[in-house]
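[1] Pasting a predicted model and its sequence here:
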Amino acid sequence: MPETLNVQTRDDFGKGAARRIRAEHQIPAVLYGHGMDPLHLTLPGHETALAARNSNALLELVLPGGDSHLALIKEIQRHPLRRTLTHLDLIAVRRGEKVQVDIPVILVGEPTAPAIAVVDAQTLTIEVDALKVPESIEVDVEEKEEGYQLFAGDVKLPAGAELVTEAELLVVAVQLPRVDAELEAAIEENEAAGAELGADAEDSEGESTEESADEE
């Protein structure tokens, strides 16, 4: 079901206008698609932030006159430090329409230790009914052994969804952690460097002793 937001249209643009909107705890946005002229909107801050926790949230935008538009979040802009919403790009959709969206891949379960699951594809692109866009695609790695691989074409998709991503794309691989080998190599390198420095110090000390004996 879509999240309903009561929105306002606006005709003031630019950075100054956007700052004023955000100072009032609202969020500037633009709606486009289906050949319509871009519609510049002001969205309620708190409700929009809650809805935007799902990057593919379906919104029902209710205008002051009572008209409404269905829309998907196309792009979210955030403050670089506070990570608060600063602007939304929205794309208009229609009921029964199929849309292409990027859906995040979420792992479920744990592989057989000491192996770990590595996600190679963070998202998969699918085509799905605009009213049935999933929040995520789950991949089960419970008790999977080292060497297990899952490709996009083998991922179970929600009913009615079609894969757009290339089927041969590697999504998840189960493998032994490489950090131990890297750490061991770093330790060996440090030990070798330490031994070399110790040998140099001994040589220097020997040379100094010999020079002192010669001076005597």
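    Received the coordinates, thanks.
[2] CA atoms for contacts and neighbours, from now on please.
    Noted.
[3] And stretch 39-52, what's buried?
    40-45, 48, 51-52 (16 or more other C-alpha atoms under 10 Å).
[4] Put this next to the first one:
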Amino acid sequence: MAEKLNVELREEFGKGAARRLRVENRVPAVLYGHGEAPLHLSLPGHETALVARNPNALIQLELADGSSHLALIKEIQRHPLKRSLSHLDLIIVRKGEKVEVDIPVVITGETVAPTIAVVDLQALTLSVDALNVPEQIELSVEGAEDGHQIFAGDISLPGDAELVTDAEILVVAVQTPRVEEEPEDEDAEGVSEEGEDAEGESSEESDEEE
């Protein structure tokens, strides 16, 4: 289901105009695709931040003139310190078309102790229906033992999604953590022993002098 946002067309451009929008708690954005002229938009800050928590969310953009567009987020720019939204690039999508998106991998279940699941690939690139983009791909490692591996090609994909990522890429590996023993401090022992020897020699020399 698409997330609805009421948006406005932007008539001012440049850094100064974008800064003024952010002060008003709005986010500048550009919508493009399907050979149409880009639309420069102003989005509501709070609502857009909530939608952008899912970078693959389907968005229904409602304009004041009654027109609407379905879109996906192509790129998010954030403030380097505050991490607030600075700008969005949006692409127009239509029913029946496929798009390539990166879907995060989420691990579920527990491996056999003391092993752990190590995620080598954080997301899979899939070709999916633009109106049915999955939020995540769940991989169960319940009961998996040391040496168990899951490659991209082993994963069951939702619906009619197609794998774009190389099927031979390792996604998850189950392994036993290595425990490194602390090396003995031989130098310290040597210094101690040498110190004792030196102390003994000094004592003997003192006795001889007396």
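    Done, it's in. Every value quoted in this text rests on a predicted model; they were computed, and no experiment measured them.
[5] Give me the TM-score for this pair.
    Overlay of the two chains. TM-score (TM-score structural alignment, normalised by the length of structure 2): 0.90; 207 aligned residues with a C-alpha RMSD of 1.9 Å.
[6] now, the most widely separated pair of the buried residues of stretch 39-52 of structure 1?
    His40 and Ala51 (18.8 Å; C-alpha to C-alpha).
[7] before we move on, the earlier item: which ones among the buried residues of stretch 39-52 of structure 1 are found in strands?
    40-44 (DSSP state E).
[8] For structure 2, which segments count as helices?
    15-23, 45-51, 186-209 (DSSP state H).
[9] For Arg178 of structure 2, which of the ones you listed is the nearest?
    Closest among the helices of structure 2, using C-alpha to C-alpha: helix 186-209, at 23.5 Å.
[10] Could you find the closest non-adjacent residue to Ala92 of structure 1?
    By the measure of C-alpha to C-alpha, 6 or more residues apart in numbering, the closest residue to Ala92 of structure 1 outside its immediate chain neighbours is Ala71, 4.3 Å from it.
[11] now swap in Asn6 of structure 1 and tell me
    Val62 (4.8 Å).
[12] I figured Met1 of structure 1 hits Leu131, correct?
    Yes. Met1 of structure 1 lies in contact with Leu131 (C-alpha atoms under 8 Å); the separation is 6.9 Å.
[13] what sits in contact with each of these two?
    Counting by C-alpha atoms under 8 Å, 6 or more residues apart in numbering, the shared contacts of Met1 of structure 1 and Leu131 are Leu58.
[14] Among the two, which residue is more densely surrounded?
    More crowded of Met1 of structure 1 and Leu131, by other C-alpha atoms under 10 Å: Leu131, with 21 against 10.
[15] Check the gap between that one and Leu39 of structure 1 for me.
    Distance, Leu131 of structure 1 to Leu39 of structure 1, by C-alpha to C-alpha, to the nearest Å: 21 Å.
[16] chain center to stretch 162-182 of structure 1, what's the gap?
    16 Å (C-alpha atoms, centre = their mean, to the nearest Å).
[17] Any idea how far apart the tips of it sit?
    Calculated as C-alpha to C-alpha, the first-to-last residue distance of stretch 162-182 of structure 1 is 40 Å.
[18] again with stretch 104-122 of structure 2
    For stretch 104-122 of structure 2, the end-to-end distance is 6 Å (C-alpha to C-alpha).
[19] what's it in contact with?
    So stretch 104-122 of structure 2 is contacted by 123-124, 135-146, 170-177 (C-alpha under 8 Å, 6+ apart).
[20] Return the set of buried residues in it.
    104-105, 111-112, 115-117, 119.
[21] in structure 1, which spans are strands?
    Using DSSP E, strands in structure 1 cover 3-6, 8-9, 26-33, 36-44, 58-62, 68-78, 85-93, 98-108, 116-119, 123-129, 137-140, 149-151, 162-163, 170-175.
[22] Out of these, which is closest to Glu211 of structure 1?
    strand 170-175 (57.7 Å).
[23] Mind giving me the packing neighbours of that closest one?
    Judged by 3 or more C-alpha pairs under 8 Å, 6 or more residues apart in numbering; DSSP states H and E, the packing partners of strand 170-175 of structure 1 are strand 116-119, strand 149-151.
[24] Gly96 of structure 1: which of those strands is closest?
    strand 149-151 (29.1 Å).
[25] Isn't Asp129 of structure 1 up against Val99?
    Yes. If you go by C-alpha under 8 Å, Asp129 of structure 1 and Val99 touch, sitting 6.3 Å apart.
[26] quick one, which of these two is more surrounded?
    When Asp129 of structure 1 and Val99 are compared for neighbours, Asp129 comes out ahead with 20 against 17, by other C-alpha under 10 Å.
[27] Chain neighbours aside, what residue packs nearest to the more buried one?
    Lys98 (4.3 Å).
[28] Would you mind finding the match for the one you found in structure 2?
    For Lys98 of structure 1, the aligned residue in structure 2 is Lys98 (criterion: TM-score structural alignment).
[29] what's near enough to touch that match?
    127-130.
[30] Ok, Arg26 of structure 2 next?
    Contacts of Arg26 of structure 2 by C-alpha under 8 Å, 6+ apart are 42-46.
[31] cutoff 7 Å now
    42-45 (C-alpha atoms under 7 Å, 6 or more residues apart in numbering).
[32] circling back: farthest-separated two in the buried residues of stretch 104-122 of structure 2?
    Pro104 and Val112 (24.1 Å).
[33] circling back to that earlier point, when you filter the contacts of Lys98 of structure 2 down to buried only, what's left?
    Buried among the contacts of Lys98 of structure 2 (16+ other C-alpha under 10 Å): 127-130.
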